[in-house]
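A.B. asks: Okay, predicted coordinates and the sequence, questions at the end:
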Amino acid sequence: MRMTAVAGVLAVLAAGTAGGAPPAPSPGAVTGGALVGAAHGTGTLPPAHAVNGSGPAGRAPGDGAGASDAGAGGVGGPPRGWFVAVREVDPSVREDMRYAGARNFTGAVVDGYAEPVCLLTRPAAEALRRAQRRLLPRGYTLRVYDCYRPQRAVDRFVRWAREPDGPADLAAKAAHYPRVDRARLIPEGYIAEKSGHSRGSTLDVTLEHLSGRAVDMGTPFDFFDPRSHTDDPGAADTVRANRRLLRGVLAEQGFVNLPEEWWHFTHRPEAFPSTFFDFPVSVASLRP
């Protein structure tokens, strides 16, 4: 890629943030059970596998287990000023929001996805912008598949996993879970009743060339198989190098990878380490 193209992308990014993002609210501005101090590096942090709570280690899309301050349906609207649309923080990050359309393992739009937009807590979104700035001069960009995920979407995944496969599901099975029966997705930990995504600081993301050409990551997104493990020993050298690049750039900005999924990252410390939200995925949800 010519450097003029890279410079153009950087110029757009700079223009979109020239005015500066509004300051995050003070820790005291948020109540309702969230560990607010963690957003600023204070407070008690979750354990190493808190993305999954006490549930099975490692899998998505319903990775994780419960929190004491979240009801069965999740907490309602976002605390004002703490969630942002990533496109407003960094318009150069590409969005391919799979659960807002039919291109996902359920084959349909998932409950709670009113718009194809990536929402994150402000600290996570700003960290993602910093990672993007490291990648752009190297000819890469980030492409996100999922960000904040409402509890109702996780509930839908659980209901779906308990339904039998039918003739209409053959394509999705081949693309996402070819070597495991749908009935085994919950027992094997690929789907659970709580997800770290519902806390707002977790996202699913990949690399892409600025030209639009895909980067070989070895498996598709949401491929329920050990081959999706970040350090899968059977992966080709190129694939392992690409996964290391993604993990390394994000780790520099505080993101922690889930070892069982090369695409899954949580920004630490989490702004809301024990709160599972349930507001719809839409820009309107962020408005007062």
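C.D. replies: Everything's here; your move.
A.B. asks: From now on I want contacts and neighbour counts done on CA atoms only, so please keep to that.
C.D. replies: Noted.
A.B. asks: neighbours around Met3, how many?
C.D. replies: 11 (other C-alpha atoms under 10 Å).
A.B. asks: Quick check: it vs Ala15, distance?
C.D. replies: Note on Met3: its distance to Ala15, by C-alpha to C-alpha, to the nearest Å, is 18 Å.
A.B. asks: hang on, Gly254 packs against Arg268?
C.D. replies: Yes. The criterion here is C-alpha atoms under 8 Å, and Gly254 meets it with Arg268 at 5.6 Å.
A.B. asks: Ignoring the adjacent residues along the chain, who's closest to the most centrally placed residue in the chain?
C.D. replies: Centroid-nearest residue in the chain, with C-alpha atoms, centre = their mean: Leu203, separated by 1.3 Å. Distance criterion C-alpha to C-alpha, 6 or more residues apart in numbering; nearest residue to Leu203, sequence neighbours excluded, is Cys147 at 4.2 Å.
A.B. asks: alright, now check it against this:
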Amino acid sequence: MTNRICFFLLLVLISSCKDKPSEEKKPDQVFEEPMETFDSVPLEKPEPQKTFLTFEGLADTTFVRLADFSDGFAYDLRYATENNFLKEKVYDCAECYTRVKTAKALIAANSDFHDQGVRIKFFDCYRPNSVQYKMWEIVSNPQYVANPDKGSIHNKGGAVDITLETLEGEELDMGTDFDFFGKRAYHDMTDLPQNILDNRKLLKETMEQHGFWSIRTEWWHYNLSAGSNDKVADFKWECD
């Protein structure tokens, strides 16, 4: 009996000494690097390109708003303000209208000016004859204001008062302000600094190349030769 007990105990002992099954090894944990995130930045939408009207189908004598055909000009339309020799506002709102043929010549001239780093700046364009009467009531002097009974080329849509400025908006020195009535504003006044003479020459020669002619006493005034025979008009533009 004792031997049986000893044999049984031996079996138990051998069984307990066997290796226990090892725990299943878990694969090493893999930590993925978090993806870098960015705040969403909306893409800037390109500004819609402005489209301009064309002269196709328009008669040369039709009145047009110059800004509808080009954005290459600058404007300081003085008679729509009190900053003029009249010291009164005579336009209801500031707009630059001309006949089609005048507009075509101005755009062509301005293209040449752009090539030289400057552009046309307008002080006055087409002037309705009723406005000419207003001006005559304020200053009834034909030396400064054309008699409205006869009218001027401004009233025909063939004259403009202009200067030049850089493409960055700096006016070129012409020696006097617009509507300065004195000899210093004359084209034949040569007793001026050379840069002023050069600026006036650039303005005059370029405008003449495109069918305009000047008057002796006003460096800013230009008439389209092809517009002198048109009728005096009283077309009025609408104001917003």
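C.D. replies: Thanks, I have the structure now. All of these numbers come straight from a predicted model, not from anything done at the bench.
A.B. asks: Can you calculate the TM-score here?
C.D. replies: Scored against TM-score structural alignment, normalised by the length of structure 2, the superposed chains reach a TM-score of 0.72; 190 aligned residues with a C-alpha RMSD of 2.2 Å.
A.B. asks: picking up where we left off before, would you mind finding the match for the residue nearest to Leu203 of structure 1 in structure 2?
C.D. replies: If you follow Cys147 of structure 1 across to structure 2 using TM-score structural alignment, you land on Cys125.
A.B. asks: mind listing what the counterpart of Asp177 of structure 2 in structure 1 touches?
C.D. replies: Using TM-score structural alignment as the criterion, Asp177 of structure 2 maps onto Pro220 of structure 1. Contacts for Pro220 of structure 1 (C-alpha atoms under 8 Å, 6 or more residues apart in numbering) come out as 175-176.
A.B. asks: picking up where we left off before, tell me how far the match of Cys147 of structure 1 lies from Asn84 of structure 2.
C.D. replies: In terms of C-alpha to C-alpha, Cys125 of structure 2 sits 14 Å off from Asn84 of structure 2.
A.B. asks: Of the two, give the one with the bigger neighbour count.
C.D. replies: Legend: neighbour count by other C-alpha under 10 Å for Cys125 of structure 2 and Asn84, higher for Cys125 (26 against 17).
A.B. asks: I'd assumed Thr98 was in contact with that one.
C.D. replies: Yes. Proximity of Cys125 of structure 2 to Thr98 meets the contact threshold set by C-alpha under 8 Å, at 6.4 Å.
A.B. asks: tell me, what's touching the two both at once?
C.D. replies: Common contacts of Cys125 of structure 2 and Thr98 (C-alpha under 8 Å, 6+ apart): Gly157.
A.B. asks: The corresponding residue of structure 2 for Val117 of structure 1: what's it in contact with?
C.D. replies: Aligned against structure 2 by TM-score structural alignment, Val117 of structure 1 finds its counterpart in Glu95. Residues in contact with Glu95 of structure 2 (C-alpha under 8 Å, 6+ apart) are 65, 77, 237.
A.B. asks: Kindly provide the distance from the aligned partner of Asp71 of structure 2 in structure 1 to Val239 of structure 1.
C.D. replies: Counting by TM-score structural alignment, Asp71 of structure 2 corresponds to Pro91 in structure 1. From Pro91 of structure 1 across to Val239 of structure 1, the span is 27 Å (C-alpha to C-alpha).
A.B. asks: what do you get for Arg133 of structure 1?
C.D. replies: Between Arg133 of structure 1 and Val239 of structure 1 the computed distance is 22 Å (C-alpha to C-alpha).
A.B. asks: likewise Leu120 of structure 1?
C.D. replies: Distance from Leu120 of structure 1 to Val239 of structure 1, counting by C-alpha to C-alpha: 28 Å.
A.B. asks: picking up where we left off before, which residue is the nearest non-sequential neighbour of the match of Asp71 of structure 2?
C.D. replies: Leaving aside its sequence neighbours, Pro91 of structure 1 sits nearest to Leu13 (C-alpha to C-alpha, 6+ apart; 6.4 Å).
A.B. asks: residues near Tyr186 of structure 2, how many?
C.D. replies: 17.
A.B. asks: Number of residues surrounding the closest residue to it other than its chain neighbours?
C.D. replies: Leaving aside its sequence neighbours, Tyr186 of structure 2 sits nearest to Thr217 (C-alpha to C-alpha, 6+ apart; 4.2 Å). A count of nearby residues for Thr217 of structure 2, using other C-alpha under 10 Å, gives 17.
A.B. asks: Show me what Thr217 of structure 2 aligns to in structure 1.
C.D. replies: Thr217 of structure 2 maps onto Glu260 in structure 1, by TM-score structural alignment.
A.B. asks: distance of that match from Asp225 of structure 1?
C.D. replies: Distance of Glu260 of structure 1 to Asp225 of structure 1, computed by C-alpha to C-alpha: 9 Å.
A.B. asks: And Pro233 of structure 1, by the same measure?
C.D. replies: Going from Pro233 of structure 1 to Asp225 of structure 1 by C-alpha to C-alpha gives 13 Å.
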